[in-house]
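*Asks:* Compute the structure for the input listed below.
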Amino acid sequence: MAHLLSVNAGRGRPADYTDAALTGIDKRPVAGPVAVAAPGGPTGTAGSGVAGDVIGDLRDHGGDDQAVYAYAREDLDLWQAELGRELSNGVFGENLTTSGLDVNGALIGERWRIGADLVLEVTSARIPCRTFAGWLAERGWVRRFTQVARPGAYLRVIEPGRIEAGDRVEVVLRPEHDVTVEVLFRALTTQAELLPRTLAAGEALNVLSAERIRRRLERMNGVPS
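*Replies:* Model prediction:
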């Protein structure tokens, strides 16, 4: 049964690998029920949907379309073996560490019910950034993470609720298209030929991903930017 292993939140702190004043990428499991709700604005203006979680750089993180970030423990375990170091829940900056759920195989627009009330909708794949690379401190990390294509998923809040470790995760809606988190990630990074396919996800795509897709398709078609 798919369930949460932990709900993770980060405290803001300064770091020399980001040009933002603070970073909240160092997320740790928190005890007890945690409230999750839409942050109340687009990316660039609003933070995390998880109560108590800090996002230091709002330019490409947070907001209603990226309110929650989920990563599978199974994928963390694969990275743990490859890197030869312990990777605790939350270390990739994820708010939800899951078990038994195919996060990268989730469809854009797929909805998950977690616990009694919370409903989330998958909106995009996580694109690795300088802060992620600096935090992990692994040589060539952005390239390695990109090549493996296990990015984890960003989600928006459809119905707010309170959740905690052990809560069941149930897929309650699966769209009819075939645009998964992994397909979207590959299209935006290493396989531009997949970009037209991602349009099938429609309005379920978050704004940042939709804009990236539009710009790249225009370049492929020779449209001046």
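*Asks:* CA only for contacts and neighbour counts going forward, please
*Replies:* OK.
*Asks:* check contacts around Ala9.
*Replies:* Contacts for Ala9 (Cα atoms under 8 Å, 6 or more residues apart in numbering) come out as 24, 26-30, 50-54, 90, 95.
*Asks:* Kindly recompute the last result at 10 Å.
*Replies:* 24-30, 34, 48, 50-55, 90, 93-96 (Cα atoms under 10 Å, 6 or more residues apart in numbering).
*Asks:* Check Leu58 too.
*Replies:* 20, 42-48.
*Asks:* Apply 7 Å and report the result again.
*Replies:* 43-47 (Cα atoms under 7 Å, 6 or more residues apart in numbering).
*Asks:* how about CSV for these, with neighbour count, secondary structure and distance to Tyr71 added?
*Replies:* Formatted as CSV, the contacts of Leu58 follow (neighbours: other Cα atoms under 10 Å; DSSP: H, G, I helix; E, B strand; the rest coil; distance: Cα to Cα, whole Å):
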residue, neighbour count, secondary structure, distance to Tyr71
Thr43, 22, coil, 20
Gly44, 13, coil, 23
Thr45, 14, coil, 24
Ala46, 20, coil, 21
Gly47, 26, coil, 19
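*Asks:* and this one, so I can compare the two:
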Amino acid sequence: MHVISVNVGRAAPSEHTDSPSGLTGIGKRPVAGPVRVAAPGPRGVGGSGVEGDGIGDLRHHGGDHQAVYAYAREDLDWWEAELARELPGGIFGENLTTAGIDLTGALVGERWRVGAEAVLEVASARIPCRTFQGVLGERAWVKRFTGAVRPGAYLRVVREGRISPGDPIEVVGRPDHDVTVGLWFRAFTTERELLPRTLAAGAAMEPKAHEKVQAYLRRQATVPAK
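*Replies:* You can find the predicted model right below:
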């Protein structure tokens, strides 16, 4: 398991975003490294946790619970076959293009040592948006991406450090529950009945996601029995 590329990008103007700034940082390219990762601060204040990486819309992206985005080269290869086009590392807006690790099967709260210094924790899955669809230029992309359940993983920075292409990834901790990135993604997109199961992730659950689950449970409690 290792990092193939570390990808960063500056926030740039785009017609596909509804960000108040009119900017998006989704366009990322591999860099030589090493690149420092650190916890950027809370959502709305902190941007990317990756040095030199831009965030266009702080309302919905960045912050401690979305500090780093990882996507597997194996999933990019799968999409290359589906879309009949080349998909270089960084094209999905990922900071880390990985090899040999099943991101969809990773557990929320799972911890990785990346390289000699950094420790990252799996926080959630990426939910596709219209900016992603517009920049990629694929019709019905949000629906296709959602249906494939290959979302990639958002990561927190537990211990800051430098990451370079080729760095090994070692799983150093796995929590005692079954809430995978794939299950989390399905629960928050197409299978809302799975939402209560995500609470098993406990404190590893992003606070905003936890609030959404609690709101769902309150609504369910007021639905009359048939």
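*Asks:* follow-up on the earlier one: can I have the buried ones of the contacts of Ala9 of the first structure as a ChimeraX selection?
*Replies:* Applying 16 or more other Cα atoms under 10 Å to the contacts of Ala9 of the first structure, the buried members can be selected in ChimeraX as follows:
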select :24,25,26,27,28,29,30,34,48,50,53,54,55,90,93,94,95,96
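*Asks:* Just confirm Tyr69 of the second structure is within a strand.
*Replies:* Yes: under DSSP: H, G, I helix; E, B strand; the rest coil, Tyr69 of the second structure sits within a strand.
*Asks:* pretty sure it is in contact with Thr97, am I right?
*Replies:* No: counting by Cα atoms under 7 Å, Thr97 is not a contact partner of Tyr69 of the second structure; they are 8.8 Å apart.
*Asks:* in the first structure, which spans are strands?
*Replies:* Using DSSP state E, the strands of the first structure run over 3-10, 27-29, 34-36, 68-72, 96-99, 111-114, 118-125, 153-159, 161-163, 169-173.
*Asks:* how far apart are the longest helix seen in the first structure and its match in the second structure?
*Replies:* Scanning the first structure for the helix with the most residues, using DSSP state H, yields helix 207-220. By mean Cα distance after the TM-score superposition for the first structure, the fitted helix 207-220 of the first structure averages 2.3 Å away from its aligned residues in the second structure.
*Asks:* what does that helix contact?
*Replies:* 124, 195.
*Asks:* now the angle from it to strand 118-125?
*Replies:* Counting by axes from the mean of the first three to the mean of the last three Cα atoms, to 10 degrees, helix 207-220 of the first structure lies at 20 degrees to strand 118-125.
*Asks:* Might you quantify the distance of helix 207-220 of the first structure from its chain's geometric centre?
*Replies:* Centroid separation between helix 207-220 of the first structure and its chain, computed with Cα atoms, centre = their mean, to the nearest Å, is 19 Å.
*Asks:* and Ile25 of the first structure, how far is that from Gly49 of the first structure?
*Replies:* In this view, Ile25 of the first structure and Gly49 of the first structure are 14 Å apart by Cα to Cα, to the nearest Å.
*Asks:* Who are the contact partners of the residue at minimal distance from the centre of the second structure?
*Replies:* Taking Cα atoms, centre = their mean, the centroid of the second structure lies closest to Tyr154, which sits 2.9 Å from it. Shown in contact with Tyr154 of the second structure (Cα under 7 Å, 6+ apart): 66, 68-70, 122-126.
*Asks:* now those as CSV including neighbour count and distance to Pro175 of the second structure?
*Replies:* CSV is the format used below for these (neighbours: other Cα atoms under 10 Å; distance: Cα to Cα, whole Å):
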residue, neighbour count, distance to Pro175 of the second structure
Gln66, 28, 19
Val68, 28, 20
Tyr69, 27, 20
Ala70, 25, 19
Val122, 28, 11
Ala123, 29, 12
Ser124, 30, 14
Ala125, 27, 17
Arg126, 20, 20
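*Asks:* Show me which of those residues is closest to Val158 of the second structure.
*Replies:* Distance to Val158 of the second structure across the contacts of Tyr154 of the second structure (Cα to Cα) is lowest for Val122, with 10.1 Å.
*Asks:* Skip the chain neighbours and tell me the closest residue to that closest one.
*Replies:* Leu155 (4.6 Å; Cα to Cα, 6 or more residues apart in numbering).
*Asks:* right, and the one you found touches Gly62 too?
*Replies:* No: using Cα under 7 Å, Leu155 of the second structure makes no contact with Gly62, being 10.4 Å away.
*Asks:* Any figure for the gap between the closest residue to Ala153 of the second structure other than its chain neighbours and His210 of the second structure?
*Replies:* In this structure, Ala153 of the second structure finds its nearest non-sequential neighbour in Ala125, 4.7 Å apart by Cα to Cα, 6+ apart. The spacing between Ala125 of the second structure and His210 of the second structure, counted by Cα to Cα, is 14 Å.
*Asks:* swap in Arg144 of the second structure?
*Replies:* In this view, Arg144 of the second structure and His210 of the second structure are 26 Å apart by Cα to Cα.
*Asks:* Of the two, give the one with the bigger neighbour count.
*Replies:* More neighbours surround His210 than the other of Arg144 of the second structure and His210, with 19 against 13 (other Cα atoms under 10 Å).
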